[in-house]
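Peer 1: okay, sequence plus prediction incoming.
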Amino acid sequence: MTKLSVNINKIATLRNSRGGDVPNVVQFAKDVQRFGAEGVTVHPRPDERHIRYRDVSDLKPVVYTEFNIEGNPIPKFIDMVLEAKPTQVTLVPDAVDAITSNAGWDTLKHKDFLSEVIAEFKSNGIRTSIFLDPDLGQVEGAKATGTDRIELYTEAFAHQYGLGNTQAIEPYTKCAELANNIGLGVNAGHDLSLDNIKFFKDNIPGLLEVSIGHALISESLYMGIENVIQMYLHKLK
């Protein structure tokens, strides 16, 4: 079965737009788990424009499902993850000024750096995942770093699927097959939605987890968060 991890960055964005603490990200994390989410994802960035580093420490005691922290492993991020000790850390090569994640790692070019960071996280009992474009060479490169999993960057699939091009799934399927064969777990995320999640899941062998934020929160404005989570769970199982 594929687990649903809810990315709550957008809740922090809404909170920060007015100051104060409404909506409360800790309460929201409690609620999405109560509604059936099997994980909570956060992606703090250096400017803390949505999730703040303080939020991570506040969330740690209340996330009783899987806690997934995403981000670029700069020193401040590494220190935060080692202190929080989440279930999983997902390494994403964000530029400091990136609006959202827009590319996967070059695991060949950055092999030594990634290997060092991953070894440190794994020695502290934290599962590791590398954010990747759907490229077979990058999957093989990820294996060489010692990572536990990869997270397939799905923006290209989502865009093409929305245009009616179902063949856009093929590189993702091939990468998942390779990952399964060489002992890497497969996660996925970015622009997955109620419209495309079932097709994606049905064509990705061994898909362990999806992390969904922007679409899920946007859909919930119309249909309600509890209802939308149940809809995702139905499509994933």
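Peer 2: Good, I have the coordinates.
Peer 1: every contact and neighbour count from this point should use C-alpha atoms.
Peer 2: Fine.
Peer 1: can you point out the buried residues in stretch 215-225?
Peer 2: Burial within stretch 215-225, assessed by neighbour count using 16 or more other CA atoms under 10 Å, is assigned to 215, 216, 217, 219, 225.
Peer 1: can you pull the contacts of the residue nearest the centre of the chain?
Peer 2: Nearest residue to the geometric centre of the chain (CA atoms, centre = their mean): residue 211, 4.2 Å. By CA atoms under 8 Å, 6 or more residues apart in numbering, the residues touching residue 211 are 4, 5, 6, 7, 41, 187, 188, 189, 190.
Peer 1: and here is the other one:
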Amino acid sequence: MVSEPGAALSVNVNKIAVLRNSRGEGEPDVLRAARTCLSAGAQGITVHPRPDRRHITAEDVVALSALTNQFQVEFNVEGNPFAPPRAGYPGLLPLCEQVRPAQVTLVPDADGQLTSDHGFDFTADTSALAELIAGFKALGCRVSLFVDAGCVGLARAAQMGADRIELYTGPYAAQWAAGAPEQALAACQATITEATALGLAVNAGHDLSQDNLGPFLSALPAVREVSIGHALIGEALYEGLEITIQRYLAIIAQSVRAAA
């Protein structure tokens, strides 16, 4: 992925797959939607294949890997590395072994969880997680760990060999909607400062939207990448996917100017 000023925009296309799977047919086409996002200027594609195949499937991951290779942009595969394989889902590590994504984002979500809503607990036994991180890095993947802003024990992420963290931004989005995001932003900044000192780069994602992304990035210019799906796809229903991508890129560019 070409390095540009500001945070890179990686579009999560899970929701396209949700719509497709609701009919059990091929429309809307996840690959076509991802291609539209990349043609409009998005710097990457994110997916979170789940063992129950309720949206993105292993087959989608293979197809999207080929597409992102064609566009020479980043492919970010999210998932719970501890979820066991089952019919139609080989497990996160074997799937990444097949497609070798640029980045894998490890998330501690349970099988039946509606969406990712918390980060790793670094005060617990992390020996098994450390072994998995080593496995992903052996594939050539950059490894990012999903974390809560203000989490305890972040040094353990660096000790285990992680390259980045992804800040869970759900609390920020909720506080921003309530008109008082200062506490969440302060927690994010404290975690970014600690991560940077540990040699970890910082991504962010969850509930970010056109409304709250600009203030977030202007306050936290060290964020390297934002992964946005739910809000972006919802906004695109009204205004179109290409225009929506371009508006997000304009917000990111404006945040760079504001930070400068």
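Peer 2: Perfect, thanks for sending it. No experiment lies behind these values; they were computed from the predicted model shown.
Peer 1: just the TM-score for the two chains, thanks.
Peer 2: The pair, once superposed, lands on a TM-score of 0.97 when counted by TM-score structural alignment, normalised by the length of structure 1; 237 aligned residues with a CA RMSD of 1.1 Å.
Peer 1: and residue 118 of structure 1, how many neighbours?
Peer 2: Using other CA atoms under 10 Å, residue 118 of structure 1 has 25 other residues around it.
Peer 1: tell me the spacing between the aligned partner of residue 36 of structure 2 in structure 1 and residue 173 of structure 1.
Peer 2: Alignment note: residue 36 of structure 2 maps to residue 31 in structure 1; criterion TM-score structural alignment. Distance, residue 31 of structure 1 to residue 173 of structure 1, using CA to CA, to the nearest Å: 33 Å.
Peer 1: ok, of the buried residues of stretch 215-225 of structure 1, which one's closest to residue 36 of structure 1?
Peer 2: The nearest member of the buried residues of stretch 215-225 of structure 1 to residue 36 of structure 1, counting by CA to CA, is residue 225 at 10.5 Å.
Peer 1: was I right about the closest one contacting residue 217?
Peer 2: Yes: with contact defined as CA atoms under 8 Å, residue 225 of structure 1 counts as touching residue 217 (7.2 Å).
Peer 1: before we move on, the earlier item: so between residue 31 and residue 173 of structure 1, which is more surrounded?
Peer 2: Per other CA under 10 Å, whichever of residue 31 of structure 1 and residue 173 has more neighbours is residue 173, with 20 against 14.
Peer 1: name the nearest residue to the equivalent of that one over in structure 2, ignoring sequence neighbours.
Peer 2: In structure 2, the residue paired with residue 173 of structure 1 according to TM-score structural alignment is residue 189. The shortest distance from residue 189 of structure 2 to any non-neighbouring residue, by CA to CA, 6 or more residues apart in numbering, is to residue 220 (6.6 Å).
Peer 1: that neighbour pairs with which position in structure 1?
Peer 2: So residue 220 of structure 2 corresponds to residue 204, using TM-score structural alignment.
Peer 1: identify the residues contacting its match.
Peer 2: By CA under 8 Å, 6+ apart, the contact set of residue 204 of structure 1 is 172, 173, 176, 177.
Peer 1: rerun at 10 Å
Peer 2: 169, 170, 172, 173, 174, 175, 176, 177, 186, 187, 188 (CA atoms under 10 Å, 6 or more residues apart in numbering).
Peer 1: now residue 19 of structure 1
Peer 2: residue 13.
Peer 1: map it across to structure 2 for me.
Peer 2: Checking with TM-score structural alignment, residue 19 of structure 1 has residue 24 as its match.
Peer 1: please report the distance of that match from residue 258 of structure 2.
Peer 2: Residue 24 of structure 2 sits 45 Å away from residue 258 of structure 2, going by CA to CA.
Peer 1: do the same with residue 195 of structure 2
Peer 2: Taken as CA to CA, the span from residue 195 of structure 2 to residue 258 of structure 2 is 23 Å.
Peer 1: same deal with residue 204 of structure 2?
Peer 2: Separation of residue 204 of structure 2 from residue 258 of structure 2 (CA to CA) stands at 19 Å.
Peer 1: between those two, which one's more packed in?
Peer 2: residue 204 (23 against 14).
Peer 1: give me the aligned partner of that one over in structure 1.
Peer 2: Aligned against structure 1 - with TM-score structural alignment as the criterion - residue 204 of structure 2 pairs with residue 188.
Peer 1: quick one, helices of structure 2?
Peer 2: Along structure 2, the stretches classed as helices by DSSP state H are 14-23, 30-39, 58-71, 92-99, 127-138, 155-159, 170-177, 182-197, 210-219, 230-239, 241-259.
Peer 1: can you redo these as CSV with distance to residue 117 of structure 2?
Peer 2: Shown next, in CSV, are the helices of structure 2 (distance: least, CA to CA, whole Å):
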stretch, distance to residue 117 of structure 2
helix 14-23, 16
helix 30-39, 24
helix 58-71, 23
helix 92-99, 19
helix 127-138, 19
helix 155-159, 19
helix 170-177, 7
helix 182-197, 15
helix 210-219, 18
helix 230-239, 14
helix 241-259, 23
